[in-house]
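1. structure for the following, please:
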Amino acid sequence: MEGFYEEVIGSRSFASIWYWIVFAVVWTRTTHWTLGVPYEDVRNANAIGDQHLLDLETQMAINVRKTLAVFEANSVFLTASAAFLLATVFMLGFYFDIQMMQAVFLLVFPLTIVSALSVHLAQRLRDEDMHGDRLIKAYVWHRRVKQAIGALSIFFAAFWGVSQTLFSPYAAGL
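-> All right, here's what the predicted structure looks like:
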C-alpha cells in the first residue's frame, strides 16, 4: 500500500498527476475568466444582445475600475515583488536544479505574462471607452491570446517534464 501513496502523491513534480491536474485547472480557469467576466457572458451578449450586452458592459466597467485601482496604486510594489519572486524561483529551479521550483516557474511565469496583458487590456478598455462589438472583439482577442500562451505553456512544461523524467539519474529506478 505504501507504493500506491508514493505513486499518487510523489515529490517529483513532473511525474506527479497532481501537478498536471493543477496545471490544467489553472489554465482552464485563466482562459475562461477575463477581468472577472466569464466567457459565457460574452457569448450571451454577442448572441442575444439587449440586456446581456448591457450587463457585460457594466461588469467590464466595474472590473476594469477595480483592476486599475489596485494596479495603479501598487504597480511598483507588485512589479518588484513579481520580479523578485520569479527570479528566486527561476534560480532555485534551474541553477540549483530543484525540480519543484522548475515546475512552479513553468506554471507561474506564463501566468505573469497573462496578468500583464490583462492589465494592458484594462487600460485599453478604459482609455478607448469600448462598448458593444468593439468590447466583445477585444475580449475574444485577449482570450485567444491567453489560450495560445496556455497551450505553449502546457507544451513546453510537458516537454521539459518529460526530458527531466527521462534524463534524471533516478529514471532507471522507475
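2. could you use CA atoms for every contact and neighbour count after this?
-> Fine.
3. center of the chain - which residue?
-> Nearest to the geometric centre of the chain sits Leu111, at 3.4 Å (CA atoms, centre = their mean).
4. may I see the buried residues of whatever helix or strand it lives in?
-> Using DSSP states H and E, Leu111 falls within helix 99-128. Using 16 or more other CA atoms under 10 Å as the test for burial, helix 99-128 gives 99-111, 114-115, 118-119, 121-123, 125.
5. what do you get for stretch 55-75?
-> 56-57, 60-61, 63-64, 67-68.
6. looking at those residues, which are in helices?
-> The members of the buried residues of stretch 55-75 that map onto helices under DSSP state H are 56-57, 60-61, 63-64, 67-68.
7. wait, doesn't Ser13 sit right on Ala103?
-> Yes: Ser13 is within contact range of Ala103, at 6.3 Å (criterion: CA atoms under 8 Å).
8. could you pull out the strands in this structure for me?
-> Along the chain, counting by DSSP state E, strands occupy 33-34, 37-38.
9. what does stretch 167-174 contact?
-> Thr165 (CA atoms under 8 Å, 6 or more residues apart in numbering).
10. return the distance of it from the chain's centre.
-> Distance of stretch 167-174 from the chain centroid (CA atoms, centre = their mean, to the nearest Å) equals 31 Å.
11. buried residues in that stretch?
-> By neighbour count on 16+ other CA under 10 Å, the buried set for stretch 167-174 is empty.
12. would you mind measuring from Gly161 to His52?
-> 43 Å (CA to CA, to the nearest Å).
13. I have a second one here; can you model it like the first so I can compare?
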Amino acid sequence: MRSFSNLWFWIALAVMWSSVSHWVLGVPYDMIQRAKKLGGQAELDLQDMVRINVNRLLYIANVSGLVLLTVVSFILTSLVILAFLYDVEIAQAVFLLAFPMTLVGALSLNTAKIIARDDPQGEALHKRLSSHRVATQFIGMISIFVTAMYGMYKNLAVGVWL
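-> Okay, the predicted model is just below:
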C-alpha cells in the first residue's frame, strides 16, 4: 500500500487537477474562450450551460447540502485520523487528493451563488468564470506542491528505515 512511490498515484493527481482546471462549474474552458472570441451563438450557449450548471449545483446544495456536509466531514475526519494518527499511507494519499477538492467544491458553490445572485452576462460572466478558474488552479498548484513535498518526505523516510 505504498501510495507515494506508485506512479499511478501521481498520474491520478495530474489527471484530477487537469480535469478540474479545465471544467469551470461544469463548463469546458474552451467553450468560455470560444464565447469570448466569437460571441453570438457561442455566447448564448455558454450562458445556457452556466445557467443549467449553476441551477444544478444550487439545487443539490439546497436539497442535500447538510447531508453532504456531514458525510464529507465524516470521511475527511476519518482520513485524517487514519492518515496522521495511525500513519496509514493510503489514507494520507487519499486525504491529499480529497481535501483540496472539498475546497474547490466550496469555491464552486460560492461562485454559483454569486452568479445566481448577480446574473452576469457577456464580459462579466467571462471574468467571473476566469477568476474561478484561476482560484481553482491556485488551489491545485498549492495542493500539488504540498503533495509532492510530503510524498518525497515519505519516500525518503521509508527508504531510511528499510
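14. alignment lookup: the residue nearest to the centre of the first structure to the second structure.
-> Aligned counterpart of Leu111 of the first structure in the second structure: Met101 (TM-score structural alignment).
15. again with Thr79 of the first structure
-> Taking TM-score structural alignment, Thr79 of the first structure has Leu69 as its aligned residue in the second structure.
16. how many other residues sit next to that match?
-> A total of 13 residues lie near Leu69 of the second structure under the criterion other CA atoms under 10 Å.
17. distance of it relative to Phe4 of the second structure?
-> 28 Å.
18. check contacts around Met1 of the second structure.
-> 89-90.
19. with Ile17 of the first structure instead?
-> Ile17 of the first structure neighbours (CA under 8 Å, 6+ apart): Val8.
20. hang on, the earlier thing: any chance of the ones in helices among the buried residues of stretch 55-75 of the first structure in a markdown table with distance to Arg43 of the first structure as columns?
-> Converted to a markdown table, those look like this (distance: CA to CA, whole Å):
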| residue | distance to Arg43 of the first structure |
| --- | --- |
| Leu56 | 10 |
| Glu57 | 13 |
| Met60 | 14 |
| Ala61 | 17 |
| Asn63 | 18 |
| Val64 | 19 |
| Thr67 | 22 |
| Leu68 | 25 |
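21. before we move on, back to that, which of Gly161 and His52 of the first structure has more residues huddled nearby?
-> Set side by side, Gly161 of the first structure and His52 show more neighbours around Gly161, with 20 against 17, by other CA under 10 Å.
22. the more buried one contacts Ala15, doesn't it?
-> Yes: using CA under 8 Å, Gly161 of the first structure makes contact with Ala15 at a distance of 7.4 Å.
23. shared neighbours, those two?
-> Common contacts of Gly161 of the first structure and Ala15, defined by CA under 8 Å, 6+ apart, are absent altogether.
24. aligned to Trp33 of the first structure, what sits in the second structure?
-> Mapped onto the second structure by TM-score structural alignment, Trp33 of the first structure lines up with Trp23.
25. can you check Thr165 of the first structure too?
-> Counting by TM-score structural alignment, the partner of Thr165 of the first structure is Asn155.
26. thinking again about what came up before, okay, the residue nearest to the centre of the first structure and Arg29 of the first structure: tell me how far apart.
-> Applying CA to CA to Leu111 of the first structure and Arg29 of the first structure gives a distance of 11 Å.
27. next one: Arg43 of the first structure
-> 16 Å.
28. leaving out chain neighbours, which residue sits closest to the counterpart of Val54 of the second structure in the first structure?
-> With TM-score structural alignment as the criterion, Val54 of the second structure lines up with Val64 in the first structure. Nearest non-adjacent residue to Val64 of the first structure, counting by CA to CA, 6 or more residues apart in numbering: Ala122, 5.2 Å away.
29. buried ones in stretch 136-146 of the second structure?
-> Buried residues in stretch 136-146 of the second structure (16+ other CA under 10 Å): 136-137, 139-140, 143-144.
30. so which of the residues you listed are in helices?
-> Using DSSP H, these in helices are 136-137, 139-140, 143-144.
31. closest to Leu82 of the second structure out of these?
-> Nearest to Leu82 of the second structure, judged by CA to CA, of those is Ser143 at 19.7 Å.
32. nothing else from me, thank you.
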